[in-house]
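Trainee: quick one, fold the following:
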Amino acid sequence: MEHFEKGVTPSDKQLNGSDLRVLIVHTRWNLPIVEALVKGAKETMISKHNVLAENIVIESVPGAYELPFAAKALIQSAQTQGSSASSDLLASATDLLGDLTTSADKKPDSPNPGAKKAKKGAFDAVICVGVLIKGSTMHFEYICEAVSQGIMRVGLDSNIPVIFGVLTCLNDEQAHNRAGLVPNGHNHGEDWGSAAVEMALVKNRAL
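Mentor: Coordinates of the predicted model:
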């Protein structure tokens, strides 16, 4: 039988996220494990997909149940700020047109006009990161279901890719393994970082 390797097969396309702005919302519940996942997602986007560090915004919430609300609120806030910034930019451009000169030796304001700057405004993708570990009550099942449905709904309602980065583990060992904190473990944050870039590019792709 052919060897089967569990996990996601990397995209065969070049995923260049240099023009993307990504939000990571993470919980402070089980924070040591969550921090490893956030680090994996962030470093993958920067080193593998060229996302600028300054274009990755990281926010935290108490627990997993709060993730959908925070993601939705931050998406809406960023979109509003982006609309305001566009209006201000248009006004500035209009003012600038009235002051145009034909001077050939006019120097640019920036010493490096070709350098990329941090983006402002709307996010191109969101990653919701958390770690749920089963306890002795039904709390685990209720939270898993609510968070899963909530995160999916935010993505569909906002038309922004929202990556489900919530581990739902039966014990501590599973969580540590999936955060890459034990030998032979794998940090799933790396997969979520790549997924965020890929889905943002899918959304923006012209067909």
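Trainee: alpha carbons only for contacts and neighbour counts from here, please
Mentor: Noted.
Trainee: contacting residues around Val182?
Mentor: His176 (C-alpha atoms under 8 Å, 6 or more residues apart in numbering).
Trainee: how much space between Gly63 and Asp172?
Mentor: Computed as C-alpha to C-alpha, to the nearest Å, the Gly63 to Asp172 distance reads 17 Å.
Trainee: quick one: which of those two has more around it?
Mentor: Neighbours were counted for Gly63 and for Asp172 using other C-alpha atoms under 10 Å; Gly63 has more, 18 against 14.
Trainee: second input sequence below; structure requested for side-by-side comparison:
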Amino acid sequence: MSGTGAPGATRIDGSGLRVGVVAASWHDQVMGGLLDGALRALSEAGVNDPVVVRVPGSFELPVVAARLARSGLDAVVALGTVVRGGTPHFDYVCQAATAGLTEVSVQTGVPIGFGLLTCDTAEQALDRAGLPGSHEDRGYESTQAALRTALTLRDLAGVLPPGGGHRVIPVTG
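Mentor: Take a look at the predicted model:
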């Protein structure tokens, strides 16, 4: 199973963080589970009033994630589902969305929770959507990753030496 080796669950205190969630609209049932998981993770972490934006599909995730990242948010969670079909369309959408979300994060310095499911079958997507009977909850997990990274970046701002130098920074949480 792909979820093997995930870090253990620890409580995240995200109070004070400003977070946006951008979610594609294709595959209603899967997207409902992903979005529910993301909102549950935010609520448990004490993140109030997240900005939630729906877009047509996964291809549109990067452009809206970029706008959210540049708006002053501390983290953005991108949720989408692409299920393989009989044409190369799957490969193009997955590659474009993945590269676009990576570029947004690197260019803006804002962590992007990667909740884009790229599955061979609809059953695989349902199994990762955090629905009753699912083995994984990628909406929840990708949101926790974005929150942890946002907190790490906030902590780094207070410990990085000015002008360079070396300092060991322990991994937390």
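Trainee: list the buried ones in the longest helix belonging to structure 1?
Mentor: Ranked by residue count and defined by DSSP state H, the top helix of structure 1 is helix 67-98. Within helix 67-98 of structure 1, the residues that count as buried by 16 or more other C-alpha atoms under 10 Å are 67-68, 70-72, 74-76, 78-79, 82.
Trainee: list just the nearest of these to His186 of structure 1.
Mentor: Nearest to His186 of structure 1 out of those is Leu67 (C-alpha to C-alpha; 23.3 Å).
Trainee: which residue is the nearest non-sequential neighbour of Val51 of structure 2?
Mentor: Gly20 (4.4 Å; C-alpha to C-alpha, 6 or more residues apart in numbering).
Trainee: report the contact partners of the residue opposite the one you found in structure 1 once aligned.
Mentor: Residue pairing (TM-score structural alignment): Gly20 of structure 2 is matched to Leu23 of structure 1. Contacts of Leu23 of structure 1 were listed using C-alpha under 8 Å, 6+ apart, and they are 56-59, 123, 125-127.
Trainee: same question for Phe140 of structure 1.
Mentor: Counting by C-alpha under 8 Å, 6+ apart, Phe140 of structure 1 makes contact with 132-134.
Trainee: now, of those residues, which are buried?
Mentor: 132-133.
Trainee: hmm, which of the contacts of Phe140 of structure 1 are common to structure 2?
Mentor: Of these, the ones still in contact in structure 2 (both residues aligned by TM-score structural alignment, their matches' C-alpha atoms under 8 Å) are 132-134.
Trainee: name the nearest of those relative to Ser158 of structure 1.
Mentor: Ranked by distance to Ser158 of structure 1 (C-alpha to C-alpha), those are led by Leu132 at 25.0 Å.
Trainee: surely the closest one and Glu141 touch.
Mentor: No - with contact defined as C-alpha atoms under 8 Å, Leu132 of structure 1 does not reach Glu141; the gap is 9.6 Å.
Trainee: distance to Val34 of structure 1 added to the buried residues of helix 67-98 of structure 1, as a markdown table?
Mentor: Shown next, in a markdown table, are the buried residues of helix 67-98 of structure 1 (distance: C-alpha to C-alpha, whole Å):
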| residue | distance to Val34 of structure 1 |
| --- | --- |
| Leu67 | 13 |
| Pro68 | 16 |
| Ala70 | 16 |
| Ala71 | 16 |
| Lys72 | 20 |
| Leu74 | 20 |
| Ile75 | 21 |
| Gln76 | 25 |
| Ala78 | 24 |
| Gln79 | 27 |
| Gly82 | 29 |
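Trainee: any idea which of those residues is closest to Ser148 of structure 1?
Mentor: Pro68 (8.8 Å).
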